[in-house]
Every structure is written in structure tokens, then in C-alpha cells.
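1. below is the structure, and that's it, no one-letter string:
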């Protein structure tokens, strides 16, 4: 059998990754060809690159990508370039960012051992293949001026900030015929990139603008800068700003809210090179951080008396040249544009312009916000409480969206990595506001692909160029599967992950101590037993007592909790014997926790026997919350435990959970039953209200280090208002039945719109729940309506105080709730309208 080869990838023939002082390089590709006839209105190509690309057709940015992948799954895009082609000469260009493989730089961006660009044309468009298909007809050139900075103190994840320096004067790009990579694809061999079509929709790109300019240092009047830079300051096209030779200019720009965006900085092309611009990106005004303690010193985010601290891009203008550039933009001979390749995250930008030689004409900065196209279908309004509820809701939405790009991200300013714990929360929030699971499905697959048999764990984050393992995060991944089962019931999708679920749970089972029946911590190189970011557990988020004893109450509680979740998954895919085994294992672990980690009043963070030796705080809110979530304590006992532990936490006697872990405190309050959720609900949001008072527009990562000002695990209000306050959630997997259990005591009036799951990119239904005070001050009107968008009706289980009923989803119901007193004794109802009542024992 003769060998066969894949020849669909091309690369620069002389590219070398042995370049110090940079995380990678930019490579330009171009293809010039002439069409003798009008091009088709639609012409789709497939394109991918390692590491990232931007595709330009006749000076129009058509596409950028690919979605971050790794050696297990590398994505390509299908792009329609037909609308951008024309009869006559055509110029197709690809700007490729290649991050070096054999370095630890830029762990946020996986890449394989060779750079590459792949462009193919489907067989039914073969006449265009000779013009576009990867071949030696493409020319390539390495950018000699640009580097990816590795000297930014706080940038240890991205390394996509750029420095462009014109050290060699008027030097042309050195174009060379691209090299076709021959990659053996026979006798069990494959190319290094395991290609897959894109799994998520293209990003949403929208025009944005600056809102204000601060702290100007310039001989040009403030009003001139405002007219050139701010929205609504000038009619028609914005005026240019003429900058004198030898002048220096500094100003700080603010957008209305935290943003992720592409930037284009435009100048009239100067006569000479040498002038420069530096853009520094920040989320907040702040004082110098305490690097020893690892904390930022932030107060009100708009306190302009403080500094803007953050990474920067540097661009030295090329000026007029005898040699054409890559021709990405229109009018390049007249205009010089700096467009940082990767999107930038900011709320504020500090701009420094240095004019050398001849004068410089500044033409403006364009902003295009970019993120996952989240179609928000949910909405909450609350009448007289709107000023309290809406900031929580809108800030949560903005935070979630800013943390959704190629994947769910922990924070867009720093890591841009998809961690399992963070993703579990973000995916749930996404289901609640849009019913969209496309990014979540991709996350599930990518984390699954990170599984390492030698450890029996999935990586804590994926995809990533540098794997990391946090055992608890493998359990959060299993919980992510359980949530997907609840909201989408896609058993075929989930079945493929069952073997890895079992492997992870077996890894934890192998660590059970035979005498105590508790899972031991594995303390060794390559494993990080992170629990939560708290002041007492700095610097690594681990209780010190657990490191000393080798046992963690939290570990055993979340293991028992996950076993129960895995049992539901196993039952759904008809592995009933496995499900029974998981439940039995959960019960044994729960019994061991009760015996060895409960002192009769509270759960200690480790063994009760170690408590007397512990000079630090022996209790945390975490151990109490997860005791409830895992079912170790239930009913009135759970309610009393949470009431007491919250009181102890508020008095600073217990380790307090972070914003991230607060979501699980809320889940425990809900699970405990009684009135404990309602009793703590309004006070619970005080840390969020404090953030708003400090001028944030997205939720912070944590209140201890105050590092990032945008982290989606703080967007818990999205879930709470939808699933708890409005009370809408699946009553059966995949919304085959709907539960409506509104918490009427929390707000005097509320109007909620809640989407069901998305099918083929469209919402399958909307549930409307509202209530308002009746004519009598003790009465409440409750309205429930389900719009199935053409789908088959499903049962709707309605639960109100003193009333349980089941209706078809094509029924509209309206109730008058008679509330005799504010103490909520047994209520009576008048059902005003309905159709197709299936069951109503109280009507």
C-alpha cells in the first residue's frame, strides 16, 4: 500500500521559532488573481490556522478564528467570501498570529508543533480552487517589525500585547512562495490538527464608542479631542486632530461599561517614521498594588485621582514607504492603521502619543465590541423594586457576555481560560437567560478531551497550552453534565462521557482511607487541591488543616454530591446498576463525614480530632453548605445549620465563602426548604450592592485580591431570579415538564420571562410568570402563561402556597391569591381563567 499525504496546509518556508524576547510572530499571506466573469454570490471556503487568523478579501475583514482548540479537536471555519469578490483583480490576504510551541508563554492559546494555514474550496466550486486552495501560489512574509510582548509583569497568560518598532527604516516585507506541508495520512497516521467544523456560531461584532475623556495632557484643546473621540460630539464624520512636531499627548478614555473589543487606531500616513502611540488597558482606577500580599488596591472604579495600571500595546508608525504593506485596509497609501490582532479587554484606555519629525494627523479610534452571540430571551422587571433588581440583573448579564468568546472564560482581562468550576456556573446562567447550550456542549467536549488516564482526572481547564489539574474541578465537570441532562436531556450526547465519569469517580474511590472511610487528599507535584479564594486560605485557596491531616471535609462532601449527580446521569442512560453503586458509595461517604467531621453542632474543615491542634479558624461556611448539598444533613436540621453558620460567618467566626462559592450557598438555602432561602435572600446581595456602589459595571473575581473586575461566576442573580424567584425550572429532563414555583414573599410584584431550551438555534418556548398586589392589600394576583412556539404541549406543575396543580402548557391561568395577613397563614385562591385543567385538587 502506497503512502498518502495531506497537502492542504501551507506555511512560511523559513519560519523559525528560535526567537528570543517574543511569544510568537505574525505571518502575512496573500493571493492575487483575476476573475474574468462576475463571481458567484455565494462562495464558501474552509479556513483554519495555527494559531489564529484574520481573513481579508479586497480590504474587507471577512472572518477571524479559529475557535480555540487543541490536539484533540482543532476547528475550521466555513466562510462565504462570495459577496466580497469582484470581476477583475482580487486580493485575498490572511494575517496569521503564530505563538511559539516550545515555550510556556501564552498558555491560554493551545497550538501544535508547526504553524500552518489551511484554505480549501468545496468540490462543487472547483473552478475557484486554483485561486484559493492552499498551494505554492500563495505568498507569505514574516512581519519583521512586530513582536508579542513577554515583559508585561501581570500578563502571564495571554502574551498577545504587541510592540511594533521600525528599527530598520524603510524595509520591505520579504515575500516568498508558501511551502506546502506534506502530512502523512495513511497507515494509521494523521495530520497533527484533528479538524472539526466550528461548533459555535460566529462572534457578534458591534460598533461601540467612548463615553468620556479624562486627565488630558496636551497642547490641543479638550474640545478638539472630544469631537474626534467621543460619541455624539460632532455631526457627520469626526474631525481630525493635528499634532505638532515634537509634541507629546496623553489622555484617558472611558467606555460606558466594561468591554471586550477590537480596536483600530487611525492616522493620516505621516511623511516619516518614528512617531508612536502606546495604549494601556485597565479595568479600574486604582492605587499601586501590594505585590507582596498579592492584592490590588481599588476603591471607586472611576476615581480619576488614582492611576490606570495594565498591559499595553506599542506601535511606531511606519510613515510613507516605497514598499506596499500587506494591504489589509483600504487607502493604505494614505492612511496608517494600527489594529491589535486579538481583542482587548478594558473599561479605560490610557493613550500616549509621541510625535517625532514632521507633524502627525490623528484620525480617531474605532471600537468594535466582540463576544459570543448570546440571544438573551429572559427578562425580569419588579415594579417598585426595579432600582434594586435591575442593576443586579443587567450587571450579571454584561459580566456573563464579556466572559463568552471562543469558550467560557474565567476573566477576559487575564486568563481567558475555560475552567470547569467557572464553566459549570456560567453554563447554568446561560441556560436560564437564553436556553442556548452550544458553548456549553463545546466546553463539555473540550474538558472531556483533557482527561489524563495516568491521573484519572480531567484537566482543571481546557483547552490550554499548559495543562493544570485540580481534582475537585473534575467533579464540577461531572456536575456540568448533570445540568445539561436536566435542561436538555440529550442522552446520546452524554453517553460518550460515561466512561470518563466513572474513571474520575474511581480515582476518588481509590483514595478512600480503609479505616475512616474518607477520601484522602493526594498531595504531590502536579496536583492542586484548590477549594476557594478566601483570606484565611491564601495563597493557594486550600485549608491548611487539610494539608496537615490529609483529609478535607469539603472534598468528601462534593464527592458525595457528585456521586448523586452521576447516579442521575447513569439512570438516564440506562446504567441502573452503576447508578445504584454510586448512590451506595455516596451514602457511605456521607456516613463517614457525619462520624469524623461533625462535632455535634458544625462540620469542621477536616477531622474533628484535628480541631484541638488547629490554631487557625477550624470552621468554614463551605463545610456547612456542602453538608446540605450532599444530603448529609437535611430538612429542619439543614435549615438550622445554615442559619447558625451564616450568623457565625457574618460575625467573622467562620471562613466566608467567595463570590464564586456563594452560588452554592444559595443552592443549599434552597435545598434546605422552609423559609431559610427567603429569610436570607435580600441580605445575601449586600456584597453585590457594595460592588455597584464602588462603580463596577461587571462583577469582580473576588473580594480578597480584587484582581479582575469581570468574572462570570458572580452572575448568580441570573439563576436566582429565573429559577428561584420566578421559580421556573425543568420538572423533568429537557423541559418535558415545567415547574413553576414562584417565591411570592420576596417581591410585592414581579414580571418574569423565562426561555425553555433552544432547538436548532431558536427558543422552543417561553414561560411568563407575574404577580402583583390586588385591590385588597392582602391579595396577590398571579399570572402564568406558557408559549410553546409551536412545540408539543407539556405538563406545567404549578406550586403556590397551599396549592398544587398540573396544567397543559397551552393553558393560560390567572389566580387571585388571598393573603389574610403578612405572616402568610394558609392561603385561598380564586382561579380566574384556564383551559385544559389536567389536575386541580384545590380549584
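-> Right, received. Where do you want to start? Every value quoted in this text rests on a predicted model; they were computed, and no experiment measured them. Numbers count the residues shown, from 1 in each chain.
2. alpha carbons only for contacts and neighbour counts from here, please
-> Noted.
3. where along the stretch 551-700 of the chain do the strands fall?
-> In the stretch 551-700 of the chain, no strands are found when defined by DSSP state E, counting those that start in this stretch.
4. take this one as well and set it beside the first:
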């Protein structure tokens, strides 16, 4: 049950195949009726809806709920659920709840908001602040359904919004003036309620929303009680409005006072005297995404800042830096530092008893602070709750090795994946909250090795496909309000489909349905060949596009694009050739042999052109640009992975890639592809050497993996979590041997490890590997589910197995 207070009363329907749920109840002429607040004028707008009703006897009622943009649902004051699951106009999701209600009077209420152009850029809207509740049974329509029964509405006053300049995609956050706000809406209390306006959404009158059942399980809501450290600073009144520039000092209060502030999470309370300004900093001991709720009494006009940070910064003054990469030091240390670039929300007390301050959307980080300023009256802080929220993703596989550092890296990598998985994948929970294709490919791979739950990878593939433009490309991140196009990410979307086809055994129908869209992407790029046989990915100014590959400092630009006139570079071409190979394999297995051969022919032709124009014989490398002035690991990596580099050049770059110290290196993101090459070339030393990028995180007490090499902007960034994938697929070496995961290939690469063991989830059961390496000999045991076949490969040796258990020695 997804409630905070009353697990006995309500429960949500298990997420299942509900695609025809409403239609099965009412047939194709189901009459969905929406309501809108009578006072609505324009977004941003926050309102409440309520329906008061009476039951003669106990009843169970299934309801379907959605809103534009978002809602939080309450029954008799208790939280029931939230939505709508993030989508777009063609994928507007509704949630399903079962209500178990006793006889008597009840009130169902919802807080609904639409922020318009102040909403996160991932939030799409068509009919702001509209709300719909439908019932499964016709006899309940007149009792509860919007447009059938009498619903009232109320504009929730007191909201204002401030811009977040360092988080362009999150955009604005809310503040609440409690002197105007009606927190009693949950129980239908307060004055000013009016009859809600009926609002029928049709394609002829308003933008239509294509209703679909929620795809995903309901987001986790779990109380956090791990604030083991509290730090208190007494401030001057002027510090309140300048708090980000106020240095954090060692705690200035006794242990007893610290304990009192800690107790507000467990039923305690603290009084802040009149005319005081104070900051109270809580350390969460882990990285969380969470909804805060603050309970207050008294303190008329008192101001309370809630501020949330990933880490404290070493200095107060920073040079202009587009990517906000500033030193933070050890993440467990905050004294003497500053909470710059914190997410904030502010509340003003109305002086009453039992005030509740609960922001609309969640926050994230390892630290939060209360900054309180009182005036004529003392303020009583009666309680604070933090409710963790994220996709309910839990680890179903396991990995251990003889080097505990790697166990720690796996732990923080998985924790990153958890915090970046919500109603969509997200690049990061703090700064952008966007589902980029490049990030999502890595997140999907990490999901495949962690759990059998593949609903999020499926949603990512399908909804990004729904963003397709008329030229054949898909958006680079989606959902997205506006236009955001990175042409190379359309190629990585094809790679995402290939990954799913390999790692799951139910992929045939999906891949077949998506092949026409893959053909459109391939056609887009092939059509752009110039007379030299080279391709400009396309500046696509109409779509505000840029051809991002990786944030490499040496490329001397702010857009992560390799050097090259008119953006023609070898890195993109090798990415295209690599993708053509993946696409051809899918066509051959699920589609057309003709299209497959065409793709292979294109790959061969492009690879020959690139090898001729970009190969630098003196350095034994592919240059990034036609003038041979820039050289990166990226070009060599993709040439190797593509399998189309000419044999002579391949034999050279598999040495120079690792030997040339002047090559521009990938960031933590693109190091995923470097690790893939290490496996292809069986270079374990290079693999473990590059893992040093992650060792530093443990030394600085990171709880998640960050966006880039240090200093970094984001401390929690899922595109750097791929060691999680590689510990299973490269170190233990467990991978699908083709589409459908019906056969497996185990190609271990322990390198410097003496021992590695693990268990990997598979649709048929568990794959277990236990390996030991001594004196140049590898031995161990593998166990696979019944009916799963495969082979173990080590250098030039191969052992096929069909038995459930196999003892190995090489």
C-alpha cells in the first residue's frame, strides 16, 4: 500500500496488464469527465478538489485517477497516492486504487498543480489543473466520479515560485506563505470552496490526452530515520537571506540540544525562542531522494528555509563555470565549508497550531538544513519526516571479490541507479531529472544485471520512440517540453533496443515493431553523405540540435562535440558503423535480410572511407578530424567495437590505444565503452587501471557515483554507474550469447583479483559463478538454471556446457 498513515484502509492494485481496464468496464464509449477549479486562470496554479460522500455500508471501490500536471490524493486526510506517472500527450497515465471504506461519512480530496513554463522541462501539460476520477463500477459513478457527482474546488493560496539558476531543467521551486495557505484541504476543511467546473477534454476542443494505465509500480514511500549527525549554528538576522555565503561552523550547542533537534524525527519537539536565527544541519549518512514534511506551531511570521545539498563546497566564491564544477572535498566533512547551489523551499508561519509544510515535489542529497528566523513569538518545531521516494528497485543479483574496494564501488553504483530511477530514468536527481538516451542505455544495462524487472527499460525504449520527429530522429531526452535533439543519441536508442533484445527472452515482438523506426534513423544519416562519402550528423538548427559525444575537456568546446570542420569527425562515423552492425543483426533475426545486408554494406563502405581519410600512419591512430590535429580514445574504442576496422589498422590500434598517453581520454560516462574494449581485447590490466577513476570516490566518502572526474557538478549521476554492469558482464564475464538470453557466454576477466563470485538473475533462474585464480590457473564452479545452455571462454579455450553444475579448470 502506497500510503503514509493507514495501510489497513486502502491498497493500490498490483500493477498488471491493465491496458483495457477502463474499456473492459464500460466499452469503447466510456465517458471520461474531467473537472477544473472554478478560479483557474493560468499556470502556475495550485488547487484542491474534494468530494464529500456517505456510505450506508462498508464497501470496496476501485477508482482510476489522473490529473494535468500532477496530483496527490487523500482519503479522510490520509495520503493514498500520487501521479500522474510522467509521460506525454500520447501516453497520459492514470493510477488505479482500491479503497476499502467503512460505513459513514468520508471525504476524498486531491491537491493538483500545474506550473506551466515554470514546471520541470520533463513535465508536459495540455489542460492545466484538470482532474479526473473514474470508478470501475457504474453504480459508483454518481457517488465519486468527476463530472457525475458534485466535486468542489479551491484555489490554494500562498504559493510563489523562485527560479533555480543552476538547474536549468528543474527550473523553478515553490515557496509557501502559511498565512494564506489552507493545509486543511486534505480533510476538505477551510472556506472558499466552490463547485468545480466540468471540463470535457476532446481533440476538437482541447488538446486530447490519450489515457493509458500506469506502466510502472508505485514509487517507494519509506520513512528515513538515519540522520545520525546534527550540527547547530547560531546566526545573525542578516545571515538568513544570505545563508549560502555563511560558513558552516562546528556545532555551537551542547550534545543535549543536538539530541533534541534529532528527536523531532521521532516524536520530539524543539522551541526556537523569539528573535532568533538558527541553522540546523542534518547528515543523512546516505544519498536519498525524499519528500520532507515539517510540522509547526506558533511563531507568527517566522520564516523557515528548507535547504537540500549533495555536499558542501570548499569555498564561497567561484569563478564562472558553465558546468558548476567546483571543489567540494570529502563528502562527509562540512565544517568550514559552504552550502552553495542548494535546492531550497521557504515557509512562513501563520502562528497557528498544527501547521503542516509539505512541498509539492521531492528533493535529493545527503544533507538538509533548517534555517529558522523568528520574530515576536517563539516557534515550536513539532516534527519532521523525510519520506524516501524512488522506483522500488532492489538488488536481486550479488557480487563479491577478493578486493573489497570493488564491492564498495558496486554498492555506490547501485545506489546511484536507485536514486536515478523514478517515473522515468533520470540523468541525475539534483540538477536535471531528464531521461537522456545516452544515460538511459547505461541505466538499462545496469538494470538488466540487477533485477528481472524490466518495466523501466521498456518504458524508456517506447516513450523515447514516441518522441520521433518527421526527419526520423528521436529526441535526445524525453519526456521533454520543447525540442532537444542530439543526433548521435538516435543511434544509441537503436543500441538500447539491441541490448533489450539480448538481455530479455520476450523481445521478438518488440524489436519487430520498432524496426521501421530504426530504418528511418539509418536512412536519415545515410542520406546526409557528401561527395567524399562522409556524413555531417546535422546541426539541425531547426531542432536546436548538437552532436554531443562526451564531455572531453580537450575538445575545447562546451558541447561535448569532437573536433572537425562542420562537425565531421571520425568518432561519429565509427559510432554510426558500430550501430549499423547492431541494427543489421536485429534485421537479420527479426526483420528483413535485404535491409540487414544494406546496413552491412553501408557499414563496410563508411568504414573504408573513414579508414582512408582519418588514419594517421605515424601515430598508428584514427584522428578525430580531417586535419589530424586531435586524437582521442573515443575513435579507437568505437572502431574496435564496430568490428569493421581494417585488420591491419585494428592490429595497430589495439596496442596504441593503451600505449599512447597523449590521447584524449573519455569521462566516466564514455569509459563504459572503454571497458567494453578491454573485454574485447582481453586487457584486464587496462580495465583495472581505468577503474582508478572510481577509487577516489570511496576515498572521499561518496555514497553515489558522480558525473565526471573531480571536481564534478553532480554527485549522483547514473551514466557513471556502469561498473555495476561490468562486474557481472566483464569480470564474471556473464553475457547473453545472442538474442533472447536463451544461451549464455561466460568469459571471465579477473585480472588482478584472486577470487570473484556472484549470482546473476536470469529469466529462467539464477546463474552462479565462483572463480579462483592462482599461479596463472583459473578454476571454479558455475551453476545455471535447467535448460540453459552456453559456453565458458578463456583466451583460445572454449568449454560448452549443458549440465546444471559444471566444475572448471583452465
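-> Everything's here; your move. Everything numeric in this text was worked out from a predicted model, so none of it was measured.
5. tell me the SS of residue 110 of structure 2?
-> Under the three-state scheme (DSSP: H, G, I helix; E, B strand; the rest coil), residue 110 of structure 2 adopts strand.
6. which residues touch it?
-> Contact analysis of residue 110 of structure 2 by CA atoms under 8 Å, 6 or more residues apart in numbering lists 48, 49, 50, 71, 72, 73, 74, 186.
7. overlap between those and structure 1?
-> Compared against structure 1 with both residues aligned by TM-score structural alignment, their matches' CA atoms under 8 Å, those retain 48, 49, 50, 71, 72, 73, 74.
8. among the contacts of residue 110 of structure 2, which are in strands?
-> In this view, the contacts of residue 110 of structure 2 that belong to strands under DSSP state E are 48, 49, 50, 71, 72, 73, 74.
9. now list the buried members of the residues you listed.
-> Buried subset of those (neighbour count, 16 or more other CA atoms under 10 Å): 48, 49, 50, 71, 72, 73, 74.
10. the first one maps to what in structure 1?
-> Residue pairing (TM-score structural alignment): residue 48 of structure 2 is matched to residue 28 of structure 1.
11. pretty sure residue 40 of structure 2 sits against residue 153.
-> No. Judged on CA atoms under 8 Å, residue 40 of structure 2 makes no contact with residue 153 at a distance of 9.8 Å.
12. hey, which strand is longest across structure 2?
-> Counting by DSSP E, the longest strand found in structure 2 is strand 277-298.
13. what packs against that strand?
-> With contacts taken as 3 or more CA pairs under 8 Å, 6 or more residues apart in numbering; DSSP states H and E, strand 277-298 of structure 2 sits against strand 229-234, strand 355-357, strand 363-373, strand 379-388, helix 404-419.
14. just send these back as TSV, with mean neighbour count too.
-> What follows is these, written out as TSV (neighbours: other CA atoms under 10 Å):
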stretch	mean neighbour count
strand 229-234	19
strand 355-357	22
strand 363-373	24
strand 379-388	21
helix 404-419	23
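15. what's the closest of those to residue 731 of structure 2?
-> Residue 731 of structure 2 lies closest to helix 404-419 among these, at 10.7 Å (CA to CA).
16. after the closest one, next one along is what?
-> helix 437-450 (DSSP states H and E).
17. got the angle for the helix or strand following that next one vs helix 437-450?
-> Downstream of helix 437-450 of structure 2, the first helix or strand assigned by DSSP H and E is helix 455-465. Orientation of helix 455-465 of structure 2 against helix 437-450 (axes from the mean of the first three to the mean of the last three CA atoms, to 10 degrees) gives an angle of 160 degrees.
18. helix 455-465 of structure 2: average distance to aligned residues in structure 1?
-> Here helix 455-465 of structure 2, set against structure 1 after superposition, deviates by a mean of 0.6 Å using mean CA distance after the TM-score superposition for structure 1.
19. which other helices and strands contact that helix?
-> helix 437-450, helix 487-503.
20. ok, which of those helices comes nearest residue 765 of structure 2?
-> helix 437-450 (12.7 Å).
21. what's the mean deviation for that closest one versus structure 1?
-> With mean CA distance after the TM-score superposition for structure 1, helix 437-450 of structure 2 averages 0.6 Å from its match.
22. matching residues in structure 1 for that helix?
-> Aligned by TM-score structural alignment, helix 437-450 of structure 2 corresponds to residues 420-433 of structure 1.
23. and what of stretch 71-89 of structure 2?
-> The aligned range for stretch 71-89 of structure 2 is 53-71, by TM-score structural alignment.
24. show me what that stretch is in contact with.
-> Identification of contacts with stretch 53-71 of structure 1 by CA under 8 Å, 6+ apart yields 48-49, 51-52, 74-77, 79, 81, 84-85, 90-97, 109-112, 192-194, 198, 327-330, 406-407, 446, 463-465.
25. which residues touch the nearest residue to residue 750 of structure 2 once chain neighbours are set aside?
-> Nearest non-adjacent residue to residue 750 of structure 2, counting by CA to CA, 6 or more residues apart in numbering: residue 731, 5.5 Å away. When contacts are counted by CA under 8 Å, 6+ apart, residue 731 of structure 2 touches 748, 749, 750, 756.
26. which position in structure 1 aligns with residue 731 of structure 2?
-> If you follow residue 731 of structure 2 across to structure 1 using TM-score structural alignment, you land on residue 725.
27. go on, residue 515 of structure 2?
-> Alignment note: residue 515 of structure 2 maps to residue 498 in structure 1; criterion TM-score structural alignment.
28. I appreciate the help and will end here.
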